[in-house]
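Visitor: the sequence isn't on hand, but the structure is:
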């Protein structure tokens, strides 16, 4: 008999890295043989299209989409969550929200429930306002998407035998993106538009302004209008606005790319760094901040990109220049550097972990 699993996560838009991973799970034929899945979305969902026809999804419990909401929405969210855990028939809850972990564990103890509570955090458990580390530690088991999160849990006295590193799955593709031959360094940024928050695009603009080469940046992504305007205003202030094209959101950003010299990520914090892996899987070298907690698992300096010290603009300029001047033309070597992350390996890691719960 297949195990019943409910995945619980915070507000989802359908566009982020977490959604990409959930989609992989819900469409996996191999995982469908072992498990049935439901989604509990206490903060709602903006777009159902990305999971509408998922064959492994047996049901969705969702409130209207919200960020954190007013008092009424908080009370409704709490009530629905308590009822779910009290009357749960699931064997396993995989939860990416720290307060939901606390609620599930509290109900489990009060009502003597038999389900297993599993944390599945997609960001550093430190430094993120919506994550409470002491609640994460309450989980019975922990699926982690990076070695950095595993180290954080061990430091917090979580037993290593209860931590299972499964990373995130990457689709193996035959698409390839080669280096530019135009004499202009072609850079891309793919992801959420955030000026000062986690994506730290103020630093991206500041760093590029200090480069001594001719360059062009394509920004693919969406975000709050005020962040977009702040980026444009800052780029104008530094005299580089004409070097940048803002292309907006794309469901498949990679199909519009032919020649790219590097993908650049200047985040203050990541969980895994899905966009790095997606770029590398196509042969694009990456330059990323060495932020908590995922890029270090993905970037292999000298092979598929470079890491720079978070907040150090001179190191950023040095590492970007190094990628441009070093031999990053062997796209197959870059692609091969991610071998352990591709889909079939992920399914094995996921199944091996769940079978130990």
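Guide: Now that the structure is in, tell me what you want to look at. Owing to the predicted nature of the structure, the values given are computational and were not obtained by experimental measurement.

Visitor: from here on, contacts and neighbour counts on C-alpha atoms
Guide: OK.

Visitor: so residue 2 versus residue 222, what's the distance?
Guide: Counting by Cα to Cα, to the nearest Å, the gap from residue 2 to residue 222 is 39 Å.

Visitor: meant to ask about residue 159, not that
Guide: Counting by Cα to Cα - residue 159 and residue 222 are separated by 39 Å.

Visitor: span of stretch 260-270 from start to end?
Guide: Stretch 260-270 end-to-end distance (Cα to Cα) = 23 Å.

Visitor: and for that stretch, what's in contact with it?
Guide: Outside of stretch 260-270, the residues within contact range by Cα atoms under 8 Å, 6 or more residues apart in numbering are 122-124, 177-180, 185-190, 197-201, 203-204, 276, 279, 284-289, 291-295, 310, 323-324.

Visitor: ChimeraX command to pick out the buried ones of these?
Guide: Applying 16 or more other Cα atoms under 10 Å to those, the buried members can be selected in ChimeraX as follows:
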select :122,123,124,177,178,179,180,185,186,187,188,189,190,199,200,201,203,204,276,279,284,285,286,287,288,289,291,292,293,294,295,310,323,324
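
Visitor: in this structure, which spans are strands?
Guide: 3-8, 35-41, 57-62, 92-95, 116-121, 141-144, 163-165, 185-190, 215-220, 244-248, 262-265, 286-289, 305-308 (DSSP state E).

Visitor: just want the angle from the first one to strand 35-41.
Guide: Interaxial angle, strand 3-8 versus strand 35-41 (axes from the mean of the first three to the mean of the last three Cα atoms, to 10 degrees): 20 degrees.

Visitor: and strand 3-8, what's buried?
Guide: So for strand 3-8, counting by 16+ other Cα under 10 Å, buried means 4, 5, 6, 7, 8.

Visitor: quick revisit: looking at residue 159 and residue 222, which is more packed in?
Guide: The residue with more neighbours, out of residue 159 and residue 222, is residue 222; 19 against 13, by other Cα atoms under 10 Å.

Visitor: verify the contact between that one and residue 249 for me.
Guide: Yes - if you go by Cα atoms under 8 Å, residue 222 and residue 249 touch, sitting 5.2 Å apart.

Visitor: dump the buried residues of strand 3-8 to a markdown table, plus distance to residue 135.
Guide: Listed next are those as a markdown table, based on distance: Cα to Cα, whole Å:
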| residue | distance to residue 135 |
| --- | --- |
| 4 | 23 |
| 5 | 20 |
| 6 | 19 |
| 7 | 17 |
| 8 | 15 |
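
Visitor: hold the first one in mind and look at this next one:
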């Protein structure tokens, strides 16, 4: 008989990398051979489209207030008859621990946090002590957990999965063609202000495509209109696109100037389609994916360093062959990820 696992999921917009990874896990036939996976939204969601294909595995999708969320989560935990609780945010860890004591449960509690532990305001590091084990999506998060005093044998680095893609995004034969895909946020996590400062330093003509929406979309529009003369390039603001990779015809490099990440899926998405990535070496994730000179470049977290690597790639962009880029992601492809995920959960079952 398959073991039952319950994922406790915080509010998700439906458009991010966490949703992509959770979808892969809940729909995986390989994982389903060993585990009966269900997910409960502790605070509901406003977007049910992204899990419509596997809605039978989802409960708690209706939005509710904090008190109602607390009470219904405790009720779900009281009724749960499985062996593992996996929490995608830090706050439910304490509830899972408390319910285990109150209701005499024997399940094991895992954390599975998708952001840098010390940079994302929704992550409360002090609550991580209530987990028995930890699924780390990057080596950086593993190191952060060890700094919090978690024994190394209680941490399992599983990364995040990516599908193998046959298609290849072509290089632009006319000029340097750059792109960004993600939330439009000038400061805070995504730090597009740092990217814009780097683009100002470029000496060659370029095209820069922004795919995404966010609180700063109109600010970005206004800034580019006001400062267009400061750049040697042109900008295309595409807005929110459900699948930008279906629209993209040409891109020489994907850019990321985040102050922090968890494990940036967009880098995997780009490299798996033959597009090298240039990213700040921020906590955490990019350093696990990018191999300098093979599938992109890591840079110091300054606009000058980012501009330097963009220029270097522009001079050698034909050296980044699609086959080499795709091969560099071998350990992240879904089949290898599924084996790693199952192995991590089975490690402490004996």
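Guide: In hand now; what should we look at? Keep in mind that what you see is a predicted model, and the values were worked out from it rather than measured.

Visitor: state the distance from the aligned partner of residue 294 of structure 2 in structure 1 to residue 275 of structure 1.
Guide: Residue pairing (TM-score structural alignment): residue 294 of structure 2 is matched to residue 303 of structure 1. Separation of residue 303 of structure 1 from residue 275 of structure 1 (Cα to Cα) stands at 17 Å.

Visitor: now residue 305 of structure 1
Guide: For residue 305 of structure 1 relative to residue 275 of structure 1 (Cα to Cα), the value is 13 Å.

Visitor: equivalent analysis for residue 15 of structure 1, please.
Guide: In terms of Cα to Cα, residue 15 of structure 1 sits 12 Å off from residue 275 of structure 1.

Visitor: got it, and residue 120 of structure 1?
Guide: 19 Å.

Visitor: so between these two, which is more surrounded?
Guide: residue 120 (24 against 19).

Visitor: trace the more buried one over to structure 2, please.
Guide: Match for residue 120 of structure 1 (TM-score structural alignment): residue 112.

Visitor: kindly report the same for residue 330 of structure 1.
Guide: Using TM-score structural alignment, residue 330 of structure 1 pairs with residue 321 in structure 2.

Visitor: run a quick neighbour tally on its match.
Guide: Using other Cα under 10 Å: residue 321 of structure 2 sits among 14 other residues.

Visitor: correct me, but it touches residue 274?
Guide: Yes - Residue 321 of structure 2 is within contact range of residue 274, at 7.1 Å (criterion: Cα under 8 Å).

Visitor: okay, which residue is most central for structure 1?
Guide: By Cα atoms, centre = their mean, structure 1 has its centre lying nearest to residue 17, at 3.8 Å.

Visitor: quick check: closest non-adjacent residue to that residue.
Guide: Nearest-residue entry for residue 17 of structure 1: residue 274, 5.9 Å, with adjacent residues in sequence omitted and distances by Cα to Cα, 6 or more residues apart in numbering.

Visitor: how far away is the aligned partner of that neighbour in structure 2 from residue 86 of structure 2?
Guide: In structure 2, residue 274 of structure 1 lines up with residue 265, judged by TM-score structural alignment. Note on residue 265 of structure 2: its distance to residue 86 of structure 2, by Cα to Cα, is 20 Å.

Visitor: again, but for residue 50 of structure 2
Guide: Relative to residue 86 of structure 2, and taking Cα to Cα, residue 50 of structure 2 is found at 20 Å.

Visitor: same deal with residue 16 of structure 2?
Guide: 19 Å.

Visitor: what does residue 203 of structure 1 align to in structure 2?
Guide: Match for residue 203 of structure 1 (TM-score structural alignment): residue 194.

Visitor: same thing with residue 185 of structure 1?
Guide: Matched by TM-score structural alignment, residue 185 of structure 1 corresponds to residue 176 in structure 2.

Visitor: quick check: closest non-adjacent residue to that match.
Guide: Nearest one to residue 176 of structure 2, counting by Cα to Cα, 6+ apart, is residue 206 at 4.7 Å.

Visitor: pretty sure the one you found is touching residue 174, no?
Guide: No - here residue 206 of structure 2 lies out of contact with residue 174, judged by Cα under 8 Å, at a distance of 9.4 Å.

Visitor: ok, these two, which is more surrounded?
Guide: residue 206 (19 against 8).

Visitor: and the more buried one, what pairs with it in structure 1?
Guide: By TM-score structural alignment, residue 206 of structure 2 lines up with residue 215.

Visitor: contacting residues around that match?
Guide: Per Cα under 8 Å, 6+ apart, neighbours of residue 215 of structure 1: 184, 185, 186, 187, 243.

Visitor: again, only using 6 Å
Guide: 184, 185, 186 (Cα atoms under 6 Å, 6 or more residues apart in numbering).

Visitor: looking at those, which is nearest residue 169 of structure 1?
Guide: residue 186 (27.0 Å; Cα to Cα).

Visitor: count of residues packed around residue 167 of structure 2?
Guide: 12.

Visitor: cool, and residue 72 of structure 1?
Guide: 9.

Visitor: measure residue 254 of structure 2 to residue 288 of structure 2 for me?
Guide: Residue 254 of structure 2 is 16 Å from residue 288 of structure 2, by Cα to Cα.

Visitor: who has more neighbours out of these two?
Guide: A side-by-side neighbour count of residue 254 of structure 2 and residue 288, using other Cα under 10 Å, places residue 254 first with 24 against 15.

Visitor: how about residue 103 of structure 1, what's its match in structure 2?
Guide: By TM-score structural alignment, residue 103 of structure 1 lines up with residue 95.
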